[in-house]
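>>> got a predicted structure here, sequence first:
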Amino acid sequence: MPLTEKDRKLVNDLLSGASGAWNLFVDRYANLIVQVIRHTASAHSLKLNADDVDDLTAEVFTALLDRNLAAIRAFRGRSSFATYLTVIVRRVVLRKLTQRRYLQAFGHVKAHQASFAETADDGSANRVDAKDEVDSLMTRLPQNLRSVVESFYLEGKSYREISRLLSLPKNSIGPMIARAKDLLRSREPESS
């Protein structure tokens, strides 16, 4: 579907800072953004509550506003604007879901710290503390296990992709991730 004249004008108004352009953008695309968030989570077998959807929507809007609308400035009109936004939303959501999955996978972060509400910009101290804790624990792993864990949790690669990338048998990836988790749990300090 080609770029419509209405969207072309909206993009131009956004980039020129026209009064009310952002509100028009939000009115026109908020439902699409929410729909893409829900679909992306569902496609990855994740259930989101209303707060999660709100937080992810805010993350998307933040990404769109970031660096003086850089993502919108990058739009070249080679597709519909809705298609372009769908790609951006999906990337933001996958990045956030991957970060959440990575933190939760190792059980080193309290559940409330791993929620989207706590990892939003106003909870950046918790996010930094959690990331520092995970990074510290990761340095305790042997390099081969660390590479597998980072490929799976941070980069979102499949077992097959990790197998090819690291020249490992595909059926060894799952046991390596389980071994890494066991090693990290056995090395963490006792909590009081």
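Cool, got the structure. Computed from a predicted structure; not experimentally measured. Residues are numbered from 1 along each chain as shown.

>>> could you use CA atoms for every contact and neighbour count after this?
Will do.

>>> how about S80: what's its closest non-neighbour residue?
Closest residue to S80 apart from its sequence neighbours, by C-alpha to C-alpha, 6 or more residues apart in numbering: L3 at 4.3 Å.

>>> hmm, the one you found is touching S79, no?
Yes. Using C-alpha atoms under 8 Å, L3 makes contact with S79 at a distance of 5.9 Å.

>>> so who does the residue nearest to S80 touch?
With contact set as C-alpha atoms under 8 Å, 6 or more residues apart in numbering, L3 has these partners: G77, R78, S79, S80, F81.

>>> try it against this one:
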Amino acid sequence: MSLSDVDRQLLQRCLDREPRAWQDFVDRFVGLVVHVVNRTAMGRGLSMDEAIRDDLVAEVFLVFVRHDLAVLRRFRRQCSLATYLTIVARRVVVRRLMANQSAANTHLSSPSSNGATVTGATVNGSSNGHAHPCQINGELQRIENAEEVQHLMMRLDPREASVVRMYHLEGKSYQEISQAVGLNENSIGPMLHRARAKMSDQ
């Protein structure tokens, strides 16, 4: 999806520091950021209270404005603004949750620990609730070049493009993708491999 005229104008207003531009930006995208925070935490088996969720949302917007809106200035406008902000927001939240889970794992290693609550985020006791740091680093890497992914996806058939989008841009797990597209979970990896091969063809 390309950058809409509405978002292009809003982005430029923010970069030009026009009055009320930032407030309009927040009003437009706060729901998106809240959704990203909720989905990212839920995908890692974490439950948050309202205060922690608000803190994460505030941290995302702080990243947006840091260093004279550097994140917004780096946007190359080759995809929708919402897609770009989703990628940035998920990266911020994953980094915070990675730090929280590191603290949680330390707490869980204590013999007296029956569960863990990290700054208001409770870690699910199941094995699916603990994201290994390498898995989180992998997610950060896979979304780093998301605008290129959007462009290269035009080489794929609709089902392949859908799987690539869900994995690389939406951060979904193989299980979530298999449920969404009606494929066996074991077939998602090979499909992603084939899609990457198509996308790398010159």
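The structure has been received and is ready for your questions. Quick caveat: nothing in here was measured; it's all calculated off a predicted structure.

>>> could you measure from L69 of the second structure over to R13 of the second structure?
12 Å (C-alpha to C-alpha, to the nearest Å).

>>> same question, P19 of the second structure
8 Å.

>>> over to A70 of the second structure?
From A70 of the second structure to R13 of the second structure the distance is 15 Å (C-alpha to C-alpha).

>>> quick one: which of those two has more around it?
R13 (17 against 13; other C-alpha atoms under 10 Å).

>>> could you pull up the residues touching the more buried one?
R13 of the second structure makes contacts with A21, as judged by C-alpha under 8 Å, 6+ apart.

>>> helix, strand, or coil at T122 of the second structure?
With DSSP: H, G, I helix; E, B strand; the rest coil as the basis, the three-state label of T122 of the second structure is strand.

>>> which residues sit in contact with it?
T122 of the second structure neighbours (C-alpha under 8 Å, 6+ apart): L46, S47, M48, A116.

>>> name the nearest residue to Q104 of the first structure, ignoring sequence neighbours.
Spatial nearest neighbour of Q104 of the first structure, excluding adjacent residues (C-alpha to C-alpha, 6+ apart): A114 at 6.6 Å.

>>> surely that neighbour touches A105?
No. At 10.4 Å, A114 of the first structure and A105 do not qualify as touching, with contact defined as C-alpha under 8 Å.

>>> compare the two (neighbour count), which wins?
A114 (21 against 14).

>>> tell me how far that one lies from H108 of the first structure.
Counting by C-alpha to C-alpha, the gap from A114 of the first structure to H108 of the first structure is 10 Å.

>>> quick check: neighbours shared by those two?
Common contacts of A114 of the first structure and H108 (C-alpha under 8 Å, 6+ apart): none found.

>>> for my notes, confirm L32 of the second structure occurs in a helix.
Yes. The assignment for L32 of the second structure (three-state DSSP) places it in a helix.

>>> just give the number of residues close to it.
Look at L32 of the second structure: counted by other C-alpha under 10 Å, it has 18 neighbours.

>>> next one: D55 of the second structure
When counting by other C-alpha under 10 Å, one arrives at 10 neighbours for D55 of the second structure.

>>> grab the longest helix from the second structure for me.
helix 81-108 (DSSP state H).

>>> buried set for it?
Across helix 81-108 of the second structure, burial judged by 16 or more other C-alpha atoms under 10 Å covers 81-94, 97-98, 100-102, 104-105, 107-108.

>>> and whichever helix or strand comes after that helix, how far from the first structure on average?
Sequence-wise, the next helix or strand downstream of helix 81-108 of the second structure (DSSP states H and E) is strand 117-118. Mean deviation of strand 117-118 of the second structure relative to the first structure after superposition (mean C-alpha distance after the TM-score superposition for the first structure): 6.9 Å.
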